[in-house]
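**Student:** have a look at this prediction, sequence included:
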Amino acid sequence: MSETPRADDPTQPTGAPPTPGRAPQEAPSTREPAASRRDHDEDPLRGSRTSGLWVTMVVVGVLIVLLVVFTLQNTQPVDLAFLGWEGRTPLSAAILIAAAAGILITALAGSLRILQLRRRVKRQGR
């Protein structure tokens, strides 16, 4: 008479199906202690503030090169008039000044909204 292997039998192959009529045996925990896991998580090649700064500097450098190319390709002078001010300036300077003004106005509006939300949160916290 042939004997069927038990589910908890260490000689039974790992990938073998459990014996019918028995609950499947839970696999042994492969989790490492927290301290040991922490050592593995500290990958020496992980991102850092320095690597983030390096990426930022590369992006800023590329943007500056693009701005220089834009400025050199758009040197033709244009006449401008704004609220009674009149003048003549290179096209690239006029566009860059307008873009900078738009960024500043957007940043001001965003800052005011952040201050408003902070006050609201502070009031609700009381």
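**Tutor:** Nice, I can see it.
**Student:** going by C-alpha atoms from here, please, whenever you check contacts or count neighbours.
**Tutor:** OK.
**Student:** how near is the residue most central in space within the chain to Val59?
**Tutor:** Central residue of the chain (C-alpha atoms, centre = their mean): Gly52, 10.4 Å from the mean position. With the distance defined as C-alpha to C-alpha, to the nearest Å, Gly52 ends up 11 Å from Val59.
**Student:** same check, this time on Ala81
**Tutor:** Ala81 sits 34 Å away from Val59, going by C-alpha to C-alpha.
**Student:** this is the comparison structure:
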Amino acid sequence: MSTSSEDPATAGPPDRSSGGAVPAPGTAASDAAHPGTHPDVARGKGIKHTRTGATWSGLVVGLVVLLVLLVFILQNLDSVTLELFAWEFTVPLGVTLLFAAIAGAVIMALVGGIRILQIRRAANRQRKLTTPS
């Protein structure tokens, strides 16, 4: 029951000219203390995590890693001799270590990709078994 003398059915839209936000039904009165903000923001429930934000963070971290690698390579320009079977190479030390890191990343990506395909195949098999025909 309402203690107001005004009938809600005949009342017009709330007056928004004062700039104050009218709290939505079911929200606490403390939400109205932050005029002009969304109720989730007023309660401290903003956007916590998005894919775009994660991608941006990943790109920033990748850029920092690339800069560190560039400095490392430029500081390790001493030539080393590599022997692989019958071939012999003379390459700067920093470049050699970069190639080794890239080879390790490729091997890791291949193994990870094979595992993803294996899990996807098992999930599809499980879905076919549990789906009624």
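**Tutor:** Structure's in. What do you need? Small disclaimer: the values here were computed from a predicted structure and weren't measured.
**Student:** can you tell me the helix or strand for the residue nearest to the centre of structure 1?
**Tutor:** Assigned by DSSP states H and E, Gly52 of structure 1 falls within helix 49-73.
**Student:** again, but for Thr75 of structure 1
**Tutor:** Using DSSP H and E, Thr75 of structure 1 falls within no helix or strand.
**Student:** got the residue ranges for the strands in structure 2?
**Tutor:** Remark: strands assigned in structure 2 by DSSP state E are 79-84, 87-92.
**Student:** and Ala81 and Val59 of structure 1? Which one has more around it.
**Tutor:** Using other C-alpha atoms under 10 Å as the criterion, Ala81 of structure 1 and Val59 rank with Val59 on top: 12 against 9.
**Student:** dump the residue contacts of the alignment partner in structure 2 of that one.
**Tutor:** When structure 2 is aligned by TM-score structural alignment, the residue opposite Val59 of structure 1 is Val61. Neighbouring residues of Val61 of structure 2 by C-alpha atoms under 8 Å, 6 or more residues apart in numbering: there are none.
**Student:** rewinding a little: CSV for the strands of structure 2, including distance to Val65 of structure 2?
**Tutor:** Shown next, in CSV, are the strands of structure 2 (distance: least, C-alpha to C-alpha, whole Å):
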stretch, distance to Val65 of structure 2
strand 79-84, 23
strand 87-92, 20
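**Student:** Asp40 of structure 2: which of those strands is closest?
**Tutor:** Proximity to Asp40 of structure 2 (C-alpha to C-alpha) singles out strand 87-92 among those, at 55.7 Å.
**Student:** okay, the angle between that closest one and strand 79-84?
**Tutor:** For strand 87-92 of structure 2 against strand 79-84, the angle by axes from the mean of the first three to the mean of the last three C-alpha atoms, to 10 degrees is 150 degrees.
**Student:** which bit of structure 1 covers strand 87-92 of structure 2?
**Tutor:** Taking TM-score structural alignment, strand 87-92 of structure 2 hits residues 85-90 over in structure 1.
**Student:** contacts for the matching stretch?
**Tutor:** Taking contacts as C-alpha under 8 Å, 6+ apart, the residues outside stretch 85-90 of structure 1 that touch it are Asn74, Thr75, Gln76, Pro77, Val78, Asp79, Leu80, Ala81.
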